[in-house]
Each structure stands twice: as C-alpha cells, then as structure tokens.
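quick one: sequence plus predicted model below, questions after.
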Amino acid sequence: MMLTGLLCGALLGFVMQRGRFCLTGGFRDMYIAKDNRMFYALLIAIAVQSVGVYLLIHFDVITYATGSFPWLATMIGSFLFGIGIVFAGGCATGTWYRAGEGLLGSWIALIGYMFMSAVMRTGILAPMNDSLKGVTTTTNSIADSTGISVWVWISLLVVIVLFFVQKELRKPKLFIPTLKRKRTGIGYVLFEKRWHPFFTAILVGIIAIIAWPLSVATGRMAGLGITTPSANILQFLVINDLSYLNWGVFLVLGILLGSFLAAKASHEFRFRMPDAKTGITSFVGGNIMGFGASLAGGCSIGNGLVATAMMTWQGWIALLFIILGTWTASYFVFMRPKGNTQAVPDDTTVIV
C-alpha cells in the first residue's frame, strides 16, 4: 500500500513539472507583475479538492478532525516560510519537482529544508517549536466557529473561483506568430504543448482528492503533505529507523521521480549548477523554509492547498501570511534596491 504514495507523488510531480505549477513565482508575480493567474489556479485546486474530499467525508470514506488552531505559530511560521521560498527559489513542492529537472540549486535548498525540518521536529529546536504551537484556540473549523455549514463555505469558494476564472479567461490573449506547423497527438499534449495553469490546477486538485483515501488506507490520516515526510527522509537516513518510512515519504520521492520523467520526456532535464553565492542563498532559503513550515504545521501544500480545502482557520490564515512573507522578501530582493545585485536561485549554469 505504501507504493500508492510513490504513484500518487509521481503523478503530482509529472503534472506540476509539465504545468509549471510554481506557487513561489505565482505569489511573487501578484506583487511585482500584478499577475494573479497562478493564485487563481491555486484557488481552483483548493475548490476542486474541497468539494471532492468533503464528499468522501459525507459518504464515510474518510474521517477528518480539524483539531485546535495554533494561531501564533501558524502566523510566524507561515510568514517566515514565505520569505524562505523566495531565497530558496521555490516552495517545498516546487523545490522537489525542480530538483527532478536537474537544478542543483534546488537540491541544495532541499538539504537545508530537510535538515531544519528535522531539527524543528525532533532536534534542539523542538521545545521551542512545541511551545509556540501550544498557543492555540479551541476551534480550527471555520464552519464550527461561525455556525454555518461547511457546504455553504465551499459553495461560496466555488462561486468566487468561477468569478475570477471567467474574468481571467475573458482577457484578450496576446498573439504570438509562429512558422511551425500546428501539431497534435497525445505526445504533443503531454510533453510539448504548454499547459494552461487552470487546467493544471484541476489536475492537482483531483490528485489531492485521490491522496486522501490512499493515505488513510495506510493508517496516515492526512492528504498531501511535504514538510514532515521531507524531515522523515533525513531522520531515516541518520538513525535507520523504519518507522519514519510512511506513505508521505513515498509521496515526496514520487514527486521527484515524476518530475524527472516529465523533464526527460520533454527534453527539459539538464544539470544546472548555481554560482557559489546563489548556492549559499538557496541553502539559507531552504533552512528558513524548513523552520517556517515546521512551525506553521505545514507548507504551501499542507496549509495552503490542503488545510484551506478543509475549511480551517489554520489553512487560510497560513496562506495569507505565506503571501505576505513572499511579498516582503520580493520587495527587498527585487524592488527596493536600485541596481540590486543580490543573488537569487535561478540555476542558470549548465553542466555539459
């Protein structure tokens, strides 16, 4: 049953690589380029997952408890996570799938991310992590807090998403002339054609739904998740404890595999070595990302995609603070300094 995690992760990695589903770039573009398409795509994935998962709950396929809301840790951690993903050059999932493309800077960021996640969970920073998470409210469910059915909130989300989607799709498209003959076929669609972010988001939402029963079947009561499984990989390698190898570990390894297969098939795989300054920036960003995600109880996937779909305060407030953190880092890195020479991870050097 654990191998279903590998298959689910491979499918997610393939879809994200081909669809360039990058939340870091999406959040950054909201501020710098005033381009909200990737944010709208995230909302689509959230809405699709929310409808699907709550149908599974309604028909008793899975059970779910929102628990309490560690509001202080969520806000601080999410804000720091948003800062970290800018310096790392990608969020947790984006770093995994970009590593599958051969970006060595993403591998460097992953090392920092896994290391700090492990330190926060079972290392020297665990007491501080647990202490901050101890500041909670009793109710995490938006529906329970407001006394309004969760289906009302889901319906409201769907209406909002449909409004933004139709608004975005009605914008005039740029005409790009080409001399190439128009190609068709499954190979072209899978490996050559540029995927629309909204189409990618629908697929991500469907995969997120499938993840729930597959994960629950192994005793892991959760859907998609990146931070804890990433920490578990490092902890398994260090102390050789098989208890760390669960469905989530196979999920993140599957993301790497799926991205690699997609990149190879589309001729996008190549080793790219960052310069020393960018490598250091990636490592620092990965550590900040691991610190923030562990403190917040989730990353842009665990909180920003899954917990939001479950209609929890933790998910939506975490998403807000991740965006604010991304904007803050983007301001200082890209906007404020004139003639800024700050290195950011772009992994442009190719190893031949």
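Received the coordinates, thanks.

C-alpha only now, for contacts and for neighbours.
OK.

what helices and strands are in contact with the helix or strand hosting residue 96?
When elements are defined using DSSP states H and E, residue 96 is found to belong to helix 92-99. Under the contact criterion of 3 or more Cα pairs under 8 Å, 6 or more residues apart in numbering; DSSP states H and E, the helices and strands touching helix 92-99 comprise helix 3-19, helix 104-122, helix 247-265.

can you list these in a markdown table and add mean neighbour count and distance to residue 289?
Putting those into a markdown table (neighbours: other Cα atoms under 10 Å; distance: least, Cα to Cα, whole Å) gives the following:
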| stretch | mean neighbour count | distance to residue 289 |
| --- | --- | --- |
| helix 3-19 | 24 | 20 |
| helix 104-122 | 25 | 6 |
| helix 247-265 | 25 | 16 |
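
out of these, flag the one nearest residue 201.
helix 3-19 (8.5 Å; Cα to Cα).

ok, structure two:
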Amino acid sequence: MKRLPLSFALLAFFVYLALSVSIRQAVLFLVGIGMGAALAGARFGFTTGWRQLLEQRDPRGVTGQLVLLALASVLCLPLLSQYPELTAALGPPSVSLLIGAFVFGLTMQIADGCGSGTLYKAGLGIPLNMGILPLFAFGSFLGSVHVGDWLSLGQLEPIGLVAVFGGSQALLITLAGLLVAGLLVRAWVGPGRAWWDRKWLLGAVALAVLAALNLVIAGQPWGVVYGFGLWAAKIVNAAGFFDPTANAFWSQAGNAQRLTESVLMDITSITNIGILGGALWISAKATTAAQPLTTQQWAVGLLAGFLMGYSSRLAFGCNIGAMLSGISTGSVHGWIWVPLALMGTMIGIRVRRHYQF
C-alpha cells in the first residue's frame, strides 16, 4: 500500500475518532501511530536486543532499552508524584508473576516478538507475526479468565516506589537500579564492544516521550496486552461462549464496562490500532524479507504466540506493560519481571535454535 492513500486513511480515522468517539481517543491514536513508526522505523525489538546480548554479547539493543527506561522514568515518575490522578502500572508480586514472566521470556524468543513486537511486525507484514496476533489475543483472554486462580497460589500487595518513597527518591532508586543493570551488562560483554546504535537511541528517545504523553493523556501508562485480551473477550462473549459475570476478572466494574462499550473507547486498544497503523506506514517504504517457514516451525511459532499471550496476562504485562511501564512508573513488579523473563529467554533461545528459526 502506498503511503499517500494510507496517510489519508489514517487521517480519516483520526477525524472519525475526534467527531464520533472523543478528542482524547483521537489524540491517543496519533500517539499510537508514533509508537508504531518509532518501533518499526528503528526496528526497536526488545526480543532481539536480549537475544543479541546473550548470543553475541552485543549490548547495543539492551543499551537502547536502558536509555528508554531511564528517559521514561525521568519523565513519568515526577508526573506521578505531582499529579495523583495519574496511575502507575502496578502489579502484585506473586506466583502468577514469577511463572508468567518466565514463560513469556521463553516464548517471545520462539515467536520472535513480544507484545509490541508482534504488533509492529504484523504491521510490517511479517507472516508469522500476523498469524501469532490473533492467537496472542486469545491467549491473553484465557490468561485473564484464569488469573484469579493463579493469584490464589500466593500474592503480595502491589508496591509503588512513588507511594512509598516519594517522586524524587523513587527516581533515584530507579536510575540506580538501571545503572547496576548497565554495569552487569558491561561485565557480561567484556571490553572492546560497540555500545551505541543510532537508530536504537533515536527510537528510545521517541518512545520515552510517547510513553510520557500516553500517561498524561490517558491517565495511565502505556500497555499492550489488555487490548489484545479485550478483543478476544468481546468475540467470545458475543458468540455466547463466555459469561463475564461468573469470572473474577471480567466481572470487575471497569472490565465489565469495557465489554459493553465500543472497542474504540478502550485506551489500550486505540494505541494498539495506532501502532499497527504506524508500522504499516513505515512498511509502505520498507522492504521486509521474511524467511519461509516449515510446517513444524509454523506450529511451534503459533503455539509460542498463544502461550506468550497467556503468560503475559499472568505476568501483568509484557516488555511494555510490565518492564517499560512498570519500571518507569515505580512498580516493584517490573523489577521482578525482568530477571524472570531473562531466565526464560535463555531457554527460549535454545528452543529457537533447535527449530532453526
């Protein structure tokens, strides 16, 4: 698709949202387009960055992620401390989080994309990610149905650094943690390595600004997974296969309301749609060559996509909702998520290599 007609289509949808839904949703759609363009244009892959670090001792991708986390924290934590109406991406430390983060880290390497990666690569027209997207959504929905049972295995109350320490100390603690992470990466890769990639750094700056804008406009941090689960929940509910009133997650007032509203009213859904649009706009000029997959690779990749969606709900987010938004808004669960997902990634890379992805 050519960029000019695509630009007109995106503009028309923006106008429709502004006139028929709300100005806020229209602006969030633009924010989502920016996110998709930044992710696709910089090839800002959380999954790829982790794999390059572990397999090749190449730190450039993870350096970009650390810069993104630091900039987003500098922008978001003061906002949260000054404006109590804004909410952090809090998740409870729990058995659900531990298992979900580990499985997510494992499966994202096989599926070659996390939540945002699946979105923007689907927008780029990569066949495997296009196939994974609906399975991720159904897995996320099924995870939301079961998350109450997983939480019953053991959980603590969510811990927010801003609420406990205040904005300034929360920021210092977060930056200190990121510095320690950077030093650990330095110890792992050793000397004589290139640390910076211009595209990754530009992507980090753009995504940090857009994440802060999302927080200000939406009143909540950037997320991906909830939108996927909501799409599948609406389909299953409309087909009469699911009773939301009998489920602990979907019977909650906010979730029950979203099931009855247009999907265009949902904050996460509208930015997800924008991410697809932004990635599609980038792909109109980019050439994306996808490696042909065998039947076995397709089966393994699609199964990984489903499990990735399921585990993302158990872990209260993916690389965006749990890691980026969790850490940059002071949630302790984000710091727990990272090492568990990294351990899963170590196994996922081996599985990926076994099936020759």
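Nice, I can see it. Remember, predicted model here, so these are calculated numbers, not experimental data.

excluding chain neighbours, what is closest to the aligned partner of residue 228 of structure 1 in structure 2?
For residue 228 of structure 1, the aligned position in structure 2 is occupied by residue 226, per TM-score structural alignment. When the adjacent residues along the chain are set aside, residue 226 of structure 2 lies closest to residue 268, with 6.6 Å between them (Cα to Cα, 6 or more residues apart in numbering).

and the match of residue 228 of structure 1, how far from residue 271 of structure 2?
11 Å (Cα to Cα, to the nearest Å).

residue 176 of structure 2 now?
Between residue 176 of structure 2 and residue 271 of structure 2 the distance, using Cα to Cα, works out to 31 Å.

same check on residue 103 of structure 2?
Between residue 103 of structure 2 and residue 271 of structure 2 the distance is 25 Å, computed by Cα to Cα.

now residue 108 of structure 2
In this structure, residue 108 of structure 2 lies at 21 Å from residue 271 of structure 2, with Cα to Cα as the measure.

likewise residue 102 of structure 2?
The span separating residue 102 of structure 2 from residue 271 of structure 2 equals 26 Å under the rule Cα to Cα.

where do the helices of the stretch 151-300 of structure 2 begin and end?
Remark: helices assigned in the stretch 151-300 of structure 2 by DSSP state H, counting those that start in this stretch are 161-165, 167-189, 198-218, 225-238, 253-260, 267-283, 295-314.

which of these sits closest to residue 66 of structure 2?
Counting by Cα to Cα, and looking across all of the helices of the stretch 151-300 of structure 2, nearest comes helix 167-189 at 6.6 Å.

buried residues in the closest one, which are they?
Buried positions in helix 167-189 of structure 2, judged by neighbour count with 16 or more other Cα atoms under 10 Å: 167, 170, 171, 174, 175, 178, 182, 185, 186, 189.

show me which pair in the residues you listed is furthest apart.
Spatial extent of the buried residues of helix 167-189 of structure 2 (Cα to Cα) is set by the pair 167 and 189 at 33.0 Å.

tally of neighbours for the equivalent of residue 243 of structure 1 over in structure 2?
In structure 2, residue 243 of structure 1 lines up with residue 261, judged by TM-score structural alignment. Residue 261 of structure 2 has 11 neighbouring residues, counting by other Cα atoms under 10 Å.

next: residue 288 of structure 2.
Each residue near residue 288 of structure 2 was counted by other Cα under 10 Å, and the total is 12.

now do the same contact list for it.
The neighbours of residue 288 of structure 2, taking Cα atoms under 8 Å, 6 or more residues apart in numbering as the test, are 124, 125, 126.

most neighbours among those residues, please name it.
The member of the contacts of residue 288 of structure 2 that has the most neighbours, counting by other Cα under 10 Å, is residue 124 with 25 neighbours.

what's it aligned with over in structure 1?
For residue 124 of structure 2, the aligned position in structure 1 is residue 101, judged by TM-score structural alignment.

hang on, the earlier thing: wait, isn't the residue nearest to residue 226 of structure 2 in contact with residue 224?
Yes. Contact status for residue 268 of structure 2 versus residue 224: in contact at 6.0 Å, counting by Cα atoms under 8 Å.

what number of residues lie near residue 133 of structure 1?
Neighbours of residue 133 of structure 1 (other Cα under 10 Å): 18.

how about residue 200 of structure 1, what does it touch?
With contact taken as Cα under 8 Å, 6+ apart, residue 200 of structure 1 is in contact with 15, 16, 19, 21, 41.

how about 7 Å then?
The contact partners of residue 200 of structure 1, by Cα atoms under 7 Å, 6 or more residues apart in numbering, come to 15, 19.

what does it correspond to in structure 2?
With TM-score structural alignment defining the correspondence, residue 200 of structure 1 maps onto residue 203 in structure 2.

equivalent analysis for residue 140 of structure 1, please.
Residue correspondence, TM-score structural alignment: residue 140 of structure 1 in this structure matches residue 159 in structure 2.

and residue 96 of structure 1, how far from residue 71 of structure 1?
In this structure, residue 96 of structure 1 lies at 28 Å from residue 71 of structure 1, with Cα to Cα as the measure.

repeat that for residue 79 of structure 1.
12 Å.

please apply the same query to residue 77 of structure 1.
The value you get for residue 77 of structure 1 to residue 71 of structure 1, if Cα to Cα is used, is 10 Å.

so what's the residue count around residue 295 of structure 2?
9.

so how far is residue 158 of structure 1 from residue 89 of structure 1?
According to Cα to Cα, residue 89 of structure 1 and residue 158 of structure 1 sit 31 Å apart.

can you check residue 130 of structure 1 too?
Relative to residue 158 of structure 1, residue 130 of structure 1 is positioned 35 Å away (criterion: Cα to Cα).

residues touching the alignment partner in structure 1 of residue 103 of structure 2, list them.
In structure 1, the residue equivalent to residue 103 of structure 2 is residue 80, according to TM-score structural alignment. With contact set as Cα under 7 Å, 6+ apart, residue 80 of structure 1 has these partners: 288, 289, 292, 325.
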